[in-house]
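**Student:** Sequence first, then the predicted structure, then my questions.
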Amino acid sequence: MSNREREIFDCIIIGGGPAGYTAAIYLARAEIKHIIFTGFKPGGQLISTNKVENYPGFPNGISGYKLMESFKAQSERFGTKVKDNSVVQINFNIRKYLHEIILDNSLKRKTKTLIIATGAYPRYLNIENENKLLGKGIYTCANCDGVFFKGKKVAVIGGGDKAAEESIYLSNICKKVYLIIRDNKMKASKIMQKKVLNIKNVEIFYDHKIIKIIGEKKIQAIFCKNIKHNNNSLFKVAAIFLAIGQIPNSLICKPNIKLDKSGYIITKYTITNIPGIFAAGDVQDSRYRQAITSAGSGCMSAIEVEKYLLKVQERI
């Protein structure tokens, strides 16, 4: 066993989104020995957001990438160690008040506490031809891949803020944007709805559900069913961008940590059912799912870690 594997941290943070970095900032300022493992996608889903306009302190908005770079820089200024390894396994309670993680390079790290801030990943349609055409006309990030469809017709699937934002971005580079919404109304915030409704090359179709994706090596069209009138429509598009929600990245927690029926970690003040294990951000938030609420729960988890460590110290 190497010296690094013998080292014991007060806290290990898994995940490098707003929750993880905020927790790191608070732990660092409290002089709690910690390290953060960001995984393969540092910054989480926010790095693919073209412009964040609802995060306080940025009157003109800021790109998700720049915002997360600022989070990282601030945590590092206070002494946070940031590593891009992924955690592939958690061994809970290897002995009293001690847990262990295993990294993607097979190294092990021991810690008194864990903050799980692994976020969530995009939800897919789960229909025929979808897996085959992922990355070949089916995408989940307009800011990342929209540029390849400049001057073409595309579709955005979903009715929330994410779908609205994708539509706005694509409308500036694409000839036409079809916004396909399964419900009879948009769920996006009022300000986002207003922006979308005022864009001439965005056409909204309510009560529509995708039933078929047409194409062999790339997308040629999509068939949609009008749920209200029970008829079908064909949309000839070069690409579709999915914005239909997310799935919590909580697989690593099974079966020890209690999850709800949708896979979100069940918490009370970020505290899980296992002493010393805390959760923050989208992996435990099925309701709000905002950058600022993730950051807030990251702060809460760090404060709970500090309280827990003080109690543990008193018992040792």
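**Tutor:** Received, thanks. Numbers count the residues shown, from 1 in each chain.
**Student:** going forward, measure contacts between C-alpha atoms and count neighbours the same way
**Tutor:** Fine.
**Student:** Go through the longest helix along the chain and flag the buried ones.
**Tutor:** Using DSSP state H, we find that the single longest helix of the chain is helix 291-315. Within helix 291-315, the residues that count as buried by 16 or more other C-alpha atoms under 10 Å are 291-306, 308-309.
**Student:** here comes the other one, which I'd like you to weigh against the first:
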Amino acid sequence: MDFNLSGLSSAKRSLESERVKVLILGAGPAGMSAALYAARAELAPVVLTGTALGGQASLTHVIENYPGFPEGVGGLELGELFQKQAERFGARFEFDTATSVDLSKRPFSVKTYSKEYLADSVILTTGASPNHLQIPGEVELTGKGVSYCATCDGWFFKDKKVVVVGGGDSALEEGLFLTRFASEVTIIHRRDQLRAGAILQRRAQENPKIRFVFDTVVTAVEGQKAVERLGLKNVKTGEESTLDTDGLFIFIGHTPNTQLYQGQVEMTPAGYVVTDMEMRTSVPGVYAAGEVNDPHFRQVITSAGMGAAAAISATRFLEAEE
């Protein structure tokens, strides 16, 4: 019997890798929007969702400032709507995670746990992850009273006292959400003024369950099997104290998820991908959108707009080549 070994080898390679025109890393608002626009351009984009479809927005209980939803919309629900709309035009979502990225030559190589993608263009929309306080007890008690997602864990603190650390929009939004369950929400901020928007500040200040502690940082999380108390320090006087609490929710900013691209595209000192107005990175054919390159606005609508711009730019790039 005559075996065609070269044919078998070719078949094996085709199973291990896939060539695509547009590969999108991340499935938050930026990635979803990029998928929609690339799909409408008939580029059959593939989206690697990572571990969370919808990105950080999917963890928000209600999004009240996305146009078209006057009564607000759940973050998870909005992500599902984004996905359905993109799939309607031919986008494909793969529930897989990139493990390595090579942007040194085209086609660009992106390896996942299950296969390798060879892409003519890549759109980076991997977002950002919440920062940690880096204090004693934080890691040990994560999931035992320490949390970074009120919408995920708020239900577990019904009729209990909780602390929120942070002074921006996310801290106040999540603090307000926690009042649905907790008997008392203490918001601790290291400065003497909040950074959140005026409407959120007014809502929080008018909520009878919320109180504020300013000029203060959390220095330790204490407890045996769960969070029992926090160590506090006033940054102006140096005075130290403790506060009994059942939970600690941390919202002190984010770090961009750009580790896979380090040294391959230009980045800021903080690790955000540098792009021009058309979402182009320093590597031709590679684009970035959303919180991976936006440390300023961090809104669903701005991320979605950036994703659309990135897909349009990628489309024009590929058309110019043809």
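**Tutor:** Thanks, I have it. What you see is a predicted model; the values in this text were computed from it and never measured.
**Student:** TM-score of the superposed pair?
**Tutor:** The TM-score (TM-score structural alignment, normalised by the length of the first structure) is 0.95; 310 aligned residues with a C-alpha RMSD of 1.2 Å.
**Student:** just to revisit the earlier point, quick check: which helices or strands does the longest helix of the first structure pack against?
**Tutor:** On a contact count with 3 or more C-alpha pairs under 8 Å, 6 or more residues apart in numbering; DSSP states H and E, helix 291-315 of the first structure meets helix 18-29, strand 108-116, strand 277-279.
**Student:** repeat that for 7 Å
**Tutor:** Using 3 or more C-alpha pairs under 7 Å, 6 or more residues apart in numbering; DSSP states H and E, the elements in contact with helix 291-315 of the first structure are helix 18-29.
**Student:** whereabouts in the second structure does the helix it packs on align?
**Tutor:** Using TM-score structural alignment, helix 18-29 of the first structure lines up with residues 29-40 of the second structure.
**Student:** How about stretch 213-227 of the first structure?
**Tutor:** Against the second structure, stretch 213-227 of the first structure falls on residues 221-235 (TM-score structural alignment).
**Student:** Same check on stretch 164-182 of the first structure?
**Tutor:** On the basis of TM-score structural alignment, stretch 164-182 of the first structure is assigned to residues 172-190 in the second structure.
**Student:** Please identify the buried residues of that stretch?
**Tutor:** Those would be 172-179, 181-190, for stretch 172-190 of the second structure by 16+ other C-alpha under 10 Å.
**Student:** try stretch 240-253 of the first structure
**Tutor:** Buried residues in stretch 240-253 of the first structure (16+ other C-alpha under 10 Å): Ile240, Phe241, Leu242, Ala243, Ile244, Gln246, Ile247, Pro248, Asn249, Ser250, Cys253.
**Student:** Would you mind giving the residues in the second structure matched to that stretch?
**Tutor:** Taking TM-score structural alignment, stretch 240-253 of the first structure hits residues 248-261 over in the second structure.
**Student:** Which residues does the matching stretch contact?
**Tutor:** The list of residues contacting stretch 248-261 of the second structure from outside it, by C-alpha atoms under 7 Å, 6 or more residues apart in numbering, reads 100-101, 126-131, 145-148, 150, 162-166, 170-171, 271-272, 291-292.
**Student:** thinking again about what came up before, thinking in terms of the whole chain, how far from its middle is the match of stretch 164-182 of the first structure?
**Tutor:** Centre-to-centre, stretch 172-190 of the second structure and its host chain are 21 Å apart (C-alpha atoms, centre = their mean, to the nearest Å).
**Student:** and if you look at stretch 27-38 of the second structure?
**Tutor:** Stretch 27-38 of the second structure sits 13 Å away from the centroid of its parent chain (C-alpha atoms, centre = their mean).
**Student:** Kindly report the same for stretch 98-109 of the first structure.
**Tutor:** 23 Å.
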